[in-house]
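Undergrad: Sequence first, then the predicted structure, then my questions.
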Amino acid sequence: MYKVLQVLTDDEVAECRRIAASAQFVHGRVSNPHNQAKNNEQLHEPATYKQTAQLLHAALMRSEDFVNFAFPVSMAPPLITRYQPSMHYGAHTDTAYLKLPGGTLRSDLSCTIFLNDPETYEGGALRIALGDAELSFKLPPGVAVVYPSDTLHGVEPVAAGERLVAITFIQSRVPDPFKRNLLYNLNEVAALEGLQMQPQNFTRLQLVQNQLLRYWGEKP
């Protein structure tokens, strides 16, 4: 139901950090004034936001693991956010629909891309509730975690240092997480074992893959 994957090169991480070091940030509540759980900062300068969003979007879309897991139809421009000491994000679910310049996006999946070393700040772990389990993520720079947007999740208070991440939201071609996970696992088996199967059986497997995607998928 979630996926951890490497998406940024070292140079791309360094570029995001360089931009963030001199960019203007504003309180994160500027994009959602009524969200009392939100206590962080977000990149504000339009030109800088566009530059980093393009870099991060391209990195995600070139990741075969990301595309295979998320079945993305559209994605919100990734946004760099910052947490200073005492900042946090209380438990919340992400809004179901986001109004973007190009139209409205349904948030099926959320994504956090970590941009600085976990050793440089205390606290600040991303916590996600999945059923009875609560998972905690504090990952190396350039690594992302993708998870369902309708889960309760939040960010622990930062005790010291600075937490720098990028976030985005994805509309999936397969909105149902159970169906999406089944398709992902089926596709992984086909990719890993397909060449060892009898050709006629591999062809049948591909038929099932495409039939399920046609049946469960929403947009081309």
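TA: Yes, it's here. Residues are numbered from 1 along each chain as shown.
Undergrad: make it CA atoms for all contacts and neighbour counts henceforth
TA: Noted.
Undergrad: now the residue nearest the centre of the chain: how far from residue 55?
TA: In the chain, the residue lying closest to the centroid (CA atoms, centre = their mean) is residue 111, at 1.2 Å. According to CA to CA, to the nearest Å, residue 111 stands 15 Å off from residue 55.
Undergrad: Look up how far residue 4 lies from the closest residue to residue 6 other than its chain neighbours.
TA: Nearest residue to residue 6 in three dimensions, chain neighbours excluded: residue 143, at 4.3 Å (CA to CA, 6 or more residues apart in numbering). Look at residue 143 and residue 4: by CA to CA, they are 7 Å apart.
Undergrad: And the two? Which one has more around it.
TA: residue 143 (20 against 17; other CA atoms under 10 Å).
Undergrad: my guess is the more buried one meets residue 113, correct?
TA: Yes. Contact status for residue 143 versus residue 113: in contact at 5.8 Å, counting by CA atoms under 8 Å.
Undergrad: list the contacts for the closest residue to residue 44 other than its chain neighbours?
TA: Excluding its sequence neighbours, the residue lying closest to residue 44 (CA to CA, 6+ apart) is residue 25, at 5.2 Å. Neighbouring residues of residue 25 by CA atoms under 8 Å, 6 or more residues apart in numbering: 41-45.
Undergrad: Just the buried ones from these, in ChimeraX syntax?
TA: Remark: buried members of the contacts of residue 25, expressed as a ChimeraX selection using 16 or more other CA atoms under 10 Å:
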select :41,42,43,44
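Undergrad: Can you tell me which of the contacts of residue 25 comes closest to residue 11?
TA: Nearest to residue 11 among the contacts of residue 25, counting by CA to CA, is residue 43 at 19.8 Å.
Undergrad: ok, and here's another one to check against it:
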Amino acid sequence: MLLILPQLLSDSELAQARAVLATAPWADGRVSAGPQAAQVKNNEQLPAGCDAARAVGALVLGALDRSPQFLAAALPRKVFPPRINRYSGGANYYGRHVDSAIRFTEGGVRVRTDISCTVFLSDPDDYDGGELTVYEAGTTRQIKLPAGHAVLYSGTHVHEVTPVTRGERLAAFFWIESMVRSDAQRRLLHEFDLALTDLRGRDGESDTTVALTGTYHNLLRMWAET
């Protein structure tokens, strides 16, 4: 499942993030990549423990907490602390790779990378290239979103960021371990939730919506790991 979260960050939050990043201590992005990914990774990244990374990460986590769409689609169990990267100049691409199945936080907590997320911090007009390209079975999706928008996609997919040939591309990225491990099951639950919300908004509460709500939660109870 690939899902856009429009305007995850507000204009004021974007302004805060950009002010912080204007004087941030950028480092070689390969430090956080696995052996295979490090061979194709050529970007910059904030050290995970620096003040700038923590400040921008806190803005992103706060936005996720107030997003019903994120909660319904991801069904999060754990969220890896957001990291911040930059593509510009000679450090301007990240070739085809698959994210590691398990990531370890600074505190040693294991997070299974069921879902990947990118939050765009630069406007599309500020740079050329830099498309997040996700390769699904028989399909290629290129994503370049307005600043503040985010995209969720399965952590199992091969993906890349194409070279930035002008300007600067800033983004936050992180992973989610879902309560529901299967992408297919998460998709069904999300579609069920959307349809139920639409039905309830159109017809109000009824015996049917109560019964369907029970079915949704019984499926979630069957599939969820807590």
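TA: That came through, no problem. Here the structure is a predicted model, which is why all the values come from computation and not from measurement.
Undergrad: Show me what the lengthiest strand in the first structure is packed against.
TA: Identified as the longest strand of the first structure according to DSSP state E is strand 163-172. On a contact count with 3 or more CA pairs under 8 Å, 6 or more residues apart in numbering; DSSP states H and E, strand 163-172 of the first structure meets strand 72-75, strand 79-83, strand 103-106, strand 109-114.
Undergrad: what separates residue 84 of the first structure from residue 195 of the first structure, distance-wise?
TA: 50 Å.
Undergrad: What of residue 179 of the first structure?
TA: From residue 179 of the first structure to residue 195 of the first structure the distance is 25 Å (CA to CA).
Undergrad: more crowded one of the two?
TA: Legend: neighbour count by other CA under 10 Å for residue 179 of the first structure and residue 195, higher for residue 179 (14 against 10).
Undergrad: Show me what that one aligns to in the second structure.
TA: Under the alignment by TM-score structural alignment, residue 179 of the first structure pairs with residue 185 in the second structure.
Undergrad: How much space separates that match from residue 192 of the second structure?
TA: According to CA to CA, residue 185 of the second structure and residue 192 of the second structure sit 10 Å apart.
Undergrad: What about residue 54 of the second structure, how many residues nearby?
TA: 18.
Undergrad: One more: the one 10 residues further on?
TA: Taking other CA under 10 Å as the neighbour definition, residue 64 of the second structure ends up with a count of 17.
Undergrad: which residue sits closest to it in space, ignoring its chain neighbours?
TA: Residue 64 of the second structure sits nearest to residue 70 (CA to CA, 6+ apart), 6.5 Å away.
Undergrad: Just the element for that neighbour, please.
TA: Using DSSP states H and E, residue 70 of the second structure maps to helix 68-74.
Undergrad: Show me which positions of that helix end up buried.
TA: Neighbour-count burial for helix 68-74 of the second structure [16+ other CA under 10 Å]: 69-70, 73-74.
Undergrad: just stretch 124-139 of the second structure next, same as before
TA: Result for stretch 124-139 of the second structure [16+ other CA under 10 Å]: buried residues 124, 127-136.
Undergrad: picking up where we left off before, find me the equivalent region of the helix holding residue 70 of the second structure in the first structure.
TA: So helix 68-74 of the second structure sits over residues 64-70 in the first structure, by TM-score structural alignment.
Undergrad: Let me see the residues that make contact with that stretch.
TA: So stretch 64-70 of the first structure is contacted by 3, 5, 60-61, 109, 170, 172, 180-181, 184 (CA under 8 Å, 6+ apart).
Undergrad: With the second structure overlaid, how far apart is that stretch on average?
TA: Here stretch 64-70 of the first structure, set against the second structure after superposition, deviates by a mean of 0.7 Å using mean CA distance after the TM-score superposition for the first structure.
Undergrad: Pull the contacting residues for the residue nearest to residue 77 of the first structure when sequence neighbours are not counted.
TA: Distance criterion CA to CA, 6+ apart; nearest residue to residue 77 of the first structure, sequence neighbours excluded, is residue 53 at 5.2 Å. Contacts for residue 53 of the first structure (CA under 8 Å, 6+ apart) come out as 77-79.
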